[in-house]
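> Only the shape, not the letters, is given here:
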């Protein structure tokens, strides 16, 4: 097995493999960015060295403009994005997550196969069309939207 792996370590072969991978992921990145643009979801800073897209939702109507609601609605469509607040560095827990600078973002991966990426982008399209057709009242019901809605603890006398 080790002898069979030696040709793979050849610098020319490794360079060719690197270039092939870069082309492959660039094509997928460009495809996802183009589809997002068609959905009027522009990416502020296109990725150049990862297979993740940091998508700003601030221009969407509330409550779809926050990562948690966007995540929740896409989950109903069997699609997963990662809410931006999961990447907030807040070690002292001094900030309420709803005041996080990451609150209006989600992270998308363009690592999966192209057909899966298109299925996820189609799900985003369905959620946006649902919002346009039915309005915002149906969105964001699965969690408390602000810290103001968190009830005070109940004191139990015993």
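All right, it came through fine. Given the structure is predicted, the values throughout are model-derived calculations rather than measurements. Numbers count the residues shown, from 1 in each chain.
> Please make it C-alpha for all contacts and neighbour counts, starting now.
OK.
> Measure how buried residue 56 is and give me the count.
Around residue 56 there are 22 other residues, counting by other C-alpha atoms under 10 Å.
> Distance of it relative to residue 128?
Residue 56 sits 15 Å away from residue 128, going by C-alpha to C-alpha, to the nearest Å.
> Against which helices or strands is the helix or strand hosting residue 28 packed?
Using DSSP states H and E, the element containing residue 28 is helix 11-38. Under the contact criterion of 3 or more C-alpha pairs under 8 Å, 6 or more residues apart in numbering; DSSP states H and E, helix 11-38 touches helix 114-134.
> Now with 7 Å, please.
Counting contacts by 3 or more C-alpha pairs under 7 Å, 6 or more residues apart in numbering; DSSP states H and E, helix 11-38 packs against no other helix or strand.
> Buried residues of it, list them for me.
The neighbour-count check on helix 11-38 (16 or more other C-alpha atoms under 10 Å) flags 25, 26, 28, 29, 31, 32, 33, 35, 36 as buried.
> Put this next to the previous one:
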């Protein structure tokens, strides 16, 4: 099973990476879309930590007895103020860099908000459908 999974993973990686290897425009588009996606993902995580409570999160998950790093109260300040400010600044800067009154919404433009929204929406829809199917399979197995 492990060898089969390894072969499948290597094959899918090669096939899915081929367009980026063959086209610099495709590569740049994917770098743009998923680079922004990582910033958003980190922002969502930071927002979740803020909602849960930064100190509670730090004490429960980061200040454990097996942690060899000391995560002090400075972490709370960084998560509360610095991380949201940096995420907002980076996103605004990236959007400003690509703002074009004619094609900011165009999903076929390499660097546009439209291409980000279409690709993120597509992936979220696929993951949502997959999640429901996986949940149904798990429920059927008991």
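Yes, it's here. Remember, predicted model here, so these are calculated numbers, not experimental data.
> Quick check: TM-score for this pair?
With the length set by TM-score structural alignment, normalised by the length of structure 2, the two chains reach a TM-score of 0.30; 61 aligned residues with a C-alpha RMSD of 4.5 Å.
> coming back round to it: so which elements touch the helix or strand just after the helix holding residue 28 of structure 1?
Moving toward the C-terminus from helix 11-38 of structure 1, the next helix or strand (DSSP H and E) is strand 52-56. For strand 52-56 of structure 1, the packing partners by 3+ C-alpha pairs under 7 Å, 6+ apart come out as strand 105-109.
> report the angle between the axes of the strand it packs on and strand 52-56?
Orientation check (axes from the mean of the first three to the mean of the last three C-alpha atoms, to 10 degrees): strand 105-109 of structure 1 against strand 52-56 gives 150 degrees.
> And strand 105-109 of structure 1, what's buried?
Of the residues in strand 105-109 of structure 1, 105, 106, 107, 108, 109 count as buried by neighbour count, 16+ other C-alpha under 10 Å.
> how many degrees apart are it and helix 11-38 in direction?
Counting by the same axes, to 10 degrees, strand 105-109 of structure 1 points 140 degrees away from the direction of helix 11-38.
> Could you export the buried residues of helix 11-38 of structure 1 to a markdown table, including columns for distance to residue 4 of structure 1?
Output for the buried residues of helix 11-38 of structure 1, formatted as a markdown table (distance: C-alpha to C-alpha, whole Å):
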| residue | distance to residue 4 of structure 1 |
| --- | --- |
| 25 | 27 |
| 26 | 30 |
| 28 | 31 |
| 29 | 33 |
| 31 | 36 |
| 32 | 37 |
| 33 | 39 |
| 35 | 42 |
| 36 | 43 |
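> Make JSON lines out of the buried residues of strand 105-109 of structure 1 and add distance to residue 121 of structure 1.
Formatted as JSON lines, the buried residues of strand 105-109 of structure 1 follow (distance: C-alpha to C-alpha, whole Å):
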{"residue": "105", "distance to residue 121 of structure 1": "16"}
{"residue": "106", "distance to residue 121 of structure 1": "13"}
{"residue": "107", "distance to residue 121 of structure 1": "13"}
{"residue": "108", "distance to residue 121 of structure 1": "10"}
{"residue": "109", "distance to residue 121 of structure 1": "11"}
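> of all those residues, which comes closest to residue 21 of structure 1?
Proximity of the buried residues of strand 105-109 of structure 1 to residue 21 of structure 1 (C-alpha to C-alpha) peaks at residue 109, which lies at 15.7 Å.
> separation between that closest one and residue 132 of structure 1?
Residue 109 of structure 1 sits 25 Å away from residue 132 of structure 1, going by C-alpha to C-alpha.
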